[in-house]
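A.B. asks: here are the coordinates; sequence isn't available:
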């Protein structure tokens, strides 16, 4: 069985969240703050085998300014604090929005 595929991704600025619908019928949400805190970038997750760095300081009113597709497998999110180096694969977005 193939991994779930996003059917619809909706960036809801007023609610400061990403809503996602998946091709297996599941749906969920992740706040912009969670997306920023869980960025898959090396800056947030750490480089190599060393310990994970402390979480970034993220303002409560963080916004996603833009999202760009990366091939057919991920999104690059551009946040209002200038962070844009993480690639959010469909698997990562699935985990952040649905939890499985």
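C.D. replies: Alright, I've got the coordinates. Everything numeric here is computed off the predicted structure, so don't read it as measured data.

A.B. asks: switch to C-alpha atoms for all contacts and neighbour counts from now on
C.D. replies: OK.

A.B. asks: where along this structure do the strands fall?
C.D. replies: Using DSSP state E, the strands of the chain run over 6-12, 17-22, 27-31, 64-70, 74-79, 87-89.

A.B. asks: ok, structure two:
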């Protein structure tokens, strides 16, 4: 049998107290992905923008929770975060990537923060009114 490209999850647990999503895959990999990382790298347009370079840098998400998580078909989950964000559809592929590359992704996030001169815990700017926050 040919191996399908995407490992399928065998277990998915939301740990509210420690704020990590624990996910096990059928290739034996197990990841504990912090909610903050999930939130910061949400695949939604609100975070990713509508093209390269339009990503909206997320801040102040250290304490973010996941209030609900819904399965989307057989390929993804859609978490609802405690800050009201719920438009990110996380495919198994994407969750696997977040888990496998989380150290590099954290570093990338911290680098982007320092480039932007932002604190990790700064409140989000320009959220009111429009989904696209343009800075003045």
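C.D. replies: Arrived safely. All figures in this text were calculated on a predicted structure; none of them were measured in a lab.

A.B. asks: Minimum distance to residue 42 of the first structure: which of the strands of the first structure has it?
C.D. replies: Closest to residue 42 of the first structure of the strands of the first structure is strand 87-89 (C-alpha to C-alpha; 10.2 Å).

A.B. asks: start and end residues in the second structure for the closest one, please.
C.D. replies: Residues 89-91 of the second structure are matched to strand 87-89 of the first structure when aligned by TM-score structural alignment.

A.B. asks: who touches the matching stretch?
C.D. replies: 42, 43, 44, 72, 75, 76, 77, 78, 79 (C-alpha atoms under 8 Å, 6 or more residues apart in numbering).

A.B. asks: Could I get those in CSV, plus columns for distance to residue 13 of the second structure and neighbour count?
C.D. replies: Formatted as CSV, the contacts of stretch 89-91 of the second structure follow (distance: C-alpha to C-alpha, whole Å; neighbours: other C-alpha atoms under 10 Å):
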residue, distance to residue 13 of the second structure, neighbour count
42, 18, 22
43, 20, 17
44, 22, 17
72, 16, 12
75, 16, 14
76, 14, 18
77, 12, 17
78, 14, 17
79, 12, 23
